[in-house]
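In: Mind folding the following:
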Amino acid sequence: MKTLTAKEVEVLVKEGKAADIIDVRETDEVAEGKIPGAVNIPLGLVEFRMHELDKSKEYIMVCRSGGRSGRASKLLESQGFNVINMEGGMLSWEGKVE
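Out: You can find the predicted model right below:
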C-alpha cells in the first residue's frame, strides 16, 4: 500500500495536485473539519459506493488516525483502484480545513 504523510498531502493540496481525496470518517467527525475538497464516504459505505469512483484516477484516503483509511485503501486496491493512504490521518493534518 502506498502512503504519504499529512505534510506531503498538504503540499499536494497547496499545489492543486491532490484533487481526489476521500475522507472515510463518519459524517459527525467530518462536520468538525475536513481537508478542502475532500469527499466523505464513511468506511462502512466504501464497498457500496466504489462504483462512483474512477479506476483511472489516484485517490488519497484519509481518516482520523490512518487505520480506517488503511482498511479502505486495501479494499479499493483489491478491486483495482489506485489509492494512497495518508499516514497519521487528520490527527497529523496541519493544513486548512473546511
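In: When you work out contacts or count neighbours from here on, use the C-alpha atoms and nothing else.
Out: Will do.
In: where along the protein do the strands fall?
Out: Ranges of strands within the chain are 2-5, 21-23, 39-40, 58-62, 82-87, based on DSSP state E.
In: Including mean neighbour count, could the ones you listed go into TSV?
Out: Formatted as TSV, these follow (neighbours: other CA atoms under 10 Å):
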stretch	mean neighbour count
strand 2-5	15
strand 21-23	25
strand 39-40	18
strand 58-62	24
strand 82-87	25
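In: Proceed likewise with the subsequent sequence, for comparison:
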Amino acid sequence: MKEITAKEVEQAIMQGETPNLIDVREVDEVATGHIPGIIHIPLGLLEFRVQDLNKDEPYIIVCRSGARSGRATEILEGKGFNVSNMVGGMLSWEGEVQ
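Out: Here you go, the predicted model:
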C-alpha cells in the first residue's frame, strides 16, 4: 500500500497542485472540518460509488486517523486504482480546514 504524509499533501496543495482527496469519514465527522476540495465518500458507500471515480486519476484517501483510509486504499487498489493512504489522517493534518 502506498502511503503519503499529511505534510506531503499540504505541501503539494501549497505548491498549487490539486490532489484528488477522498475523505471516507462519516457525514458528521466531515461536517466538523475537512480539507478543502475533498470528495466525500463514506467508507460504507465506497463500493457503491467506485463507478464515480476515474482509474486514470491518482487518489489520496483520508480519514480521522488512517485506519479506515487504509481499508479504503486496499479496496480501491484491488479494483485497479492508483491510490495512497494519508497516514495519520486528519489527526495529523495541520493545513487549512473548511
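In: Next up, the contacts around the residue nearest the centre of structure 1.
Out: In structure 1, the residue lying closest to the centroid (CA atoms, centre = their mean) is M61, at 2.1 Å. Neighbouring residues of M61 of structure 1 by CA atoms under 8 Å, 6 or more residues apart in numbering: I21, I22, D23, V24, S69, G70, A72, S73, V83, I84, N85, M86.
In: check contacts around E26 of structure 2.
Out: Counting by CA under 8 Å, 6+ apart, E26 of structure 2 has contacts P42, L43.
In: May I ask you to name the longest helix in structure 1?
Out: helix 67-78 (DSSP state H).
In: Pull the distance from it to the chain's centre.
Out: Its chain's average C-alpha position is 10 Å from that of helix 67-78 of structure 1, according to CA atoms, centre = their mean, to the nearest Å.
In: which bit of structure 2 covers that helix?
Out: Using TM-score structural alignment, helix 67-78 of structure 1 corresponds to residues 67-78 of structure 2.
In: what about E15 of structure 1, how many neighbours?
Out: Using other CA atoms under 10 Å, E15 of structure 1 has 10 neighbouring residues.
In: so how far is S78 of structure 1 from the residue nearest to the centre of structure 1?
Out: To S78 of structure 1, M61 of structure 1 is 15 Å away according to CA to CA, to the nearest Å.
In: Ok, G16 of structure 1 next?
Out: 28 Å.
In: can you check R68 of structure 1 too?
Out: To S78 of structure 1, R68 of structure 1 is 15 Å away according to CA to CA.
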